[in-house]
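1. Pasting the sequence and the predicted coordinates here, then a few questions.
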Amino acid sequence: MNKKAFIVAISAGALAILPTLASAVPSFARQTGMECAACHTSYPNLTPFGRRFLLSGYTLGGTEKIEGVDANGKERLSLNKFLPLAARVQASYTEVDKKTGTTDKSSVALDRINLYFAGAVTSNIGTFINLQNSRAKYTDGLKGNETADTALANVVVRYSDKTADGGLTYGLTLADKPSFHDAWAVDASAGSLMDTLNKSSGVAGLAPYLAYEFGDNLLYAEYGIYRSTGKIIDLETNKLTDFANYARLAYERTFGNSSLQVGASILEADLQPVVGAVAGSDRYRDIGMDAEYQYINGSHIVGANLSWAKDDRDLNATFATAKSTNPTYSQTAIKAGALYLYDRKYGVEVQYADLNGNADAKLYTLAKGYATNQPDATSVALTALYLPRDNTKLSLKYLMYSKFNGASTNYDGLLHNASDNDQLSLAFDFLF
């Protein structure tokens, strides 16, 4: 297996304890005058009110303005008194069960430094823009190295308004990712196409949405189109060769202190997977279903989520350039999680993930660490949470693999077992 790639992958696994979906920044609290608990359980997870805030385009609470008029009362100036700025620091310590290849058995890292421009710009337009410095540590022979990259990690600009009776919220989202701005922080994908688009800095899209509230019910619908930015040339890989289509439906019911949501999503796109792809592109289709339950009552918060996704691919370009054994490929992913939080300070979380994919001797080679030529992986993560303050979180996580790179034992042909990749991680997350 490529050692550097493997080590960076393990580092990415350590980063999994650091939340990436949804939106949780102090500039929203400063804007609304509400404590973080109004919108979040254990951030970034949203409460029902937090989801309404997101659907409002981050504009609830308004903004304090400096305004000026001329002698005739005509507006000449309207500026926000304060810029909606916030920052975030994320650090971790990771201990891997066994040293594999040249991987570090333990590492300490300042994983991410984030700067946010997040909040209302006008009464109908809000933003969530994240400039991120991220670091990945790897080992090259006997010398340790660290890579750092500063880039726009998330860009969301939303326009939102309501009908006169207030029952229907409608809006338009400009975003660089299909699912980051989801009100339920759902990642109902099989981990291929969605991951590719979410990690790309060269994708932009428009997504109109509707949210209709009737009684204790909320019905949400979204349709978005996304396209790779810049000119697509033959030397670029994993670029969209046409518009990607994303659709999302969700229904939420609130009853007493509880809420229940069920939803579905579909993402379709054509990607140029390899340099010089004579057949043009591969066709991807991700279909997902998801559900989430929340119970919030005083000192007690309970949450649970479940998602299923299937990824089907027509490997036209990959197969034509002899990069895959088969012309088609499919994989499924199941993810489940449960959270209990006491007094918004102490919590425990359990997460389960299972990935199953078809065997392909060229996509998943022995040289890459797949002795079975399959990507199958199964893991369970146990996390202890401590939040001394609403904007500070300490997480202790133990991640256990029962299957890795397609097998439980000797997954890479070098006698390495799935459990060798088990890891203990301590993470610090601070927002201000």
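-> Looks like it came in fine.
2. rest of the way, CA atoms for contacts and neighbours
-> Noted.
3. Tell me where the stretch 201-350 of the chain has helices.
-> Secondary structure of the stretch 201-350 of the chain (DSSP state H, counting those that start in this stretch): helices at 316-320.
4. Do a quick rundown of the strands in it.
-> Counting by DSSP state E, counting those that start in this stretch, one finds strands in the stretch 201-350 of the chain at the ranges 203-214, 217-228, 239-240, 244-255, 258-272, 282-297, 300-314, 328-342, 346-357.
5. what comes into contact with the first one?
-> Meaning strand 203-214. 55, 167-178, 197, 218-229 (CA atoms under 8 Å, 6 or more residues apart in numbering).
6. which among these end up buried?
-> Buried members of the contacts of strand 203-214, counted by 16 or more other CA atoms under 10 Å: 55, 168-178, 197, 218-228.
7. and the strands of the stretch 201-350 of the chain, which is most packed in?
-> Highest mean neighbour count among these (mean count of other CA atoms under 10 Å): strand 239-240, with a mean of 24.
8. How about residues contacting that one?
-> With CA under 8 Å, 6+ apart as the test, strand 239-240 has contacts from 227-228, 232, 269-273.
9. Can I get those in TSV including distance to residue 124?
-> Formatted as TSV, the contacts of strand 239-240 follow (distance: CA to CA, whole Å):
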residue	distance to residue 124
227	25
228	27
232	34
269	31
270	34
271	35
272	37
273	39
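10. and which of those residues is nearest residue 280?
-> Closest approach to residue 280 among those (CA to CA): residue 272, at 6.4 Å.
11. here comes the other one, which I'd like you to weigh against the first:
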Amino acid sequence: MTPALSRRLGSVTRQLLATLVLALLASAAQAVPSYSRQTGQECASCHMGSFGPQLTPYGVKFKIGGYTDSDGGDGKIPLSGMAVGTWTSTGKGQPGGAAPRYGDNNNTALQELSLFIAGKLGEHVGSFSQITYSGIDRKAALDHVDIRAAGEASLGSHSATLGVSLNNNPTLQDPFNTLPAWRFPYSTSDLAPAPGAAPLLDGGLEHTVLGATGYAYLDNGLYAELGGYGGIGKRFLERINVISDPLDPGQQLKGIAPYWRLGYFKDNKRDAFSVGLVGLNAKLGNYGSGGPTDHYNDFGVDASYQYLGNRQHVFALGGSYIRERQTLNATFGSGGADNTRLTLDQWNASASYHYAKTYGVTLRYFNISGARDNTFYGDNRTGKPDSSGWTLQGDWTPFGKESSWGAPWANVRMGLQYTWYNRFNGAKDNYDGTGRNAKDNNTLYGFIWTAF
């Protein structure tokens, strides 16, 4: 262990204690997590390590079923809350501060406070909808929305779950933990630098679109989904605080963007696996503009495996690859790119182990690479989008099991995460032309995450 990392680990305890006080104050209402209350199941039934969002096979089927499975009891209000307190330290301070009102390094924050409408709304209708207050931006905004209608049907000799999802982020509705919305890491710092390039499917449209998709889960195996997304008006996005700067021209989805998903999921009780394909085809142009558009065509493959055994020792593997083809007619025409055609490739792979539904460790590898364009990627020295590295996380979830203290009110996960970069925004050394290196963005991140 290097002396610098040793000093940072020594100070993280003091920082996390301060964060714990903030998080516990935020969760003083002691409300019951709505899904657990609705089903009568412990959080460990749906989530690996007794805390979300990594799903077990039961959790996968609960989501596909429209969040409507219950123990038959009445009068259960589908409300929950969440608080995330964090401490962030980077290899080198960020000039000008990590964010407004924050220092250049070693920052403590109450990163998120969220209210959820999450659970059964009717016999066949359920919801996962979230409003989040950011303690860093100091504003509340409409966050994830996934409202579903689902039911069981017979198709000849086959049984099926058929459903419809209304949501505001492609892959948010996906039941597996391999695609961008729900893959590891499940919590990251809003006060640390992040790579500048990612496929559109990886958060490029989140919360600025509204989509409807229909899906079918056939014979507890084949999963298929098809739908489309449309852009939301800029004035409405300003009112719900999704767009923070009304003077920013931004880019809006033009027309309907088709989205499709095909997968196979098999639950063998002691283990489970999934394989899948996904695609998104979208055109973007400036708000209020009827001129040329940029065209993004994303295609991905993914797979996962879980060994569950007797639930004492649980292992999981997951990975995805997304390739994006970009046709940048609008950006090229306005002088924002040197080329009309570019490509971007994104790899992600993770492995996790959880013991006794309480202790967990996860390792992730990530790699983003693409074609050179000195203007389009003008914020770095090389004109390349390449970033790669590793993330290692250890976490402890003392509450969330049926036998836990305070069950089912108390749900807490504490974790320490370290991300190190081999390359960042195109290079290992001096990637931005000011002498900053990839390792300067290495991030030690501590968090306390409560659900209530």
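-> Yep, that arrived. Keep in mind that this is a model prediction, so the values were computed, not measured.
12. quick revisit: dump the strands of the stretch 201-350 of structure 1 to CSV, plus distance to residue 81 of structure 1.
-> Formatted as CSV, the strands of the stretch 201-350 of structure 1 follow (distance: least, CA to CA, whole Å):
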stretch, distance to residue 81 of structure 1
strand 203-214, 29
strand 217-228, 33
strand 239-240, 40
strand 244-255, 36
strand 258-272, 36
strand 282-297, 35
strand 300-314, 36
strand 328-342, 36
strand 346-357, 37
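13. Please identify which of these is closest to residue 156 of structure 1.
-> Closest to residue 156 of structure 1 of those is strand 203-214 (CA to CA; 9.8 Å).
14. between the closest one and strand 217-228, how many degrees?
-> 170 degrees (axes from the mean of the first three to the mean of the last three CA atoms, to 10 degrees).
15. In structure 1, what range does the helix ranked longest in structure 2 match?
-> Secondary structure of structure 2 per DSSP state H: the longest helix is helix 3-26. Across structure 1, nothing matches helix 3-26 of structure 2 (TM-score structural alignment).
16. so what secondary structure elements neighbour that helix?
-> strand 79-90, strand 107-120, strand 443-451 (3 or more CA pairs under 8 Å, 6 or more residues apart in numbering; DSSP states H and E).
17. go with 6 Å
-> strand 79-90 (3 or more CA pairs under 6 Å, 6 or more residues apart in numbering; DSSP states H and E).
18. Mean distance between the strand it packs on and structure 1 after superposition?
-> In the superposition with structure 1, the average deviation recorded for strand 79-90 of structure 2 is 0.5 Å (mean CA distance after the TM-score superposition for structure 1).
19. Now residue 262 of structure 2: closest residue in space that isn't a chain neighbour?
-> Sequence neighbours aside, residue 224 is the residue nearest to residue 262 of structure 2 in space, at 4.5 Å (criterion: CA to CA, 6 or more residues apart in numbering).
20. What's the match for the one you found in structure 1?
-> Residue pairing (TM-score structural alignment): residue 224 of structure 2 is matched to residue 221 of structure 1.
21. Can you give me the neighbour number for the nearest residue to residue 114 of structure 2 once chain neighbours are set aside?
-> Counting by CA to CA, 6+ apart, residue 114 of structure 2 lies nearest to residue 132, which is 4.2 Å off, once chain neighbours are set aside. If you count neighbours by other CA atoms under 10 Å, residue 132 of structure 2 ends up with 20.
22. helix or strand for residue 132 of structure 2, which one?
-> Taking DSSP states H and E as the definition, one finds residue 132 of structure 2 inside strand 125-134.
23. orientation of that strand relative to strand 79-90 in degrees?
-> Angle between the axes of strand 125-134 of structure 2 and strand 79-90 is 40 degrees (criterion: the same axes, to 10 degrees).
24. What ranges does the stretch 1-150 of structure 1 have for its helices?
-> Using DSSP H, counting those that start in this stretch, helices in the stretch 1-150 of structure 1 cover 3-15, 26-32, 48-55.
25. Turn those into JSON lines, including distance to residue 324 of structure 1.
-> Shown next, in JSON lines, are the helices of the stretch 1-150 of structure 1 (distance: least, CA to CA, whole Å):
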{"stretch": "helix 3-15", "distance to residue 324 of structure 1": "20"}
{"stretch": "helix 26-32", "distance to residue 324 of structure 1": "47"}
{"stretch": "helix 48-55", "distance to residue 324 of structure 1": "42"}
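26. of all those helices, which lies closest to residue 236 of structure 1?
-> Here helix 3-15 is closest among those (CA to CA), at 19.7 Å.
27. which residues in structure 2 does the closest one match up with?
-> Aligning helix 3-15 of structure 1 against structure 2 (TM-score structural alignment) gives no matching residues.
28. now that helix, how far from the centre of its chain.
-> 18 Å (CA atoms, centre = their mean, to the nearest Å).
29. same check, this time on stretch 143-156 of structure 1
-> On CA atoms, centre = their mean, the centre of stretch 143-156 of structure 1 falls 16 Å from that of its chain.
30. tell me the contacts of residue 388 of structure 2?
-> Listed by CA atoms under 6 Å, 6 or more residues apart in numbering, the contact partners of residue 388 of structure 2 are 366-367, 421-423.
31. count of residues packed around residue 164 of structure 1?
-> The local packing of residue 164 of structure 1 (other CA under 10 Å) involves 7 other residues.
32. distance of it from residue 170 of structure 1?
-> Distance, residue 164 of structure 1 to residue 170 of structure 1, using CA to CA, to the nearest Å: 12 Å.
33. what's the answer for residue 408 of structure 1, then?
-> Taking CA to CA as the measure, residue 408 of structure 1 falls 48 Å from residue 170 of structure 1.
34. can I assume residue 283 of structure 1 is in contact with residue 314?
-> Yes: look at residue 283 of structure 1 against residue 314 with CA atoms under 6 Å: they come within range, at 5.0 Å.
35. Between these two, which contacts overlap?
-> Contacts common to residue 283 of structure 1 and residue 314, judged by CA under 6 Å, 6+ apart, are absent.
36. which residues sit in contact with the residue nearest to residue 114 of structure 2?
-> For residue 132 of structure 2, the contact set (CA under 6 Å, 6+ apart) comprises 113-114, 140-141.
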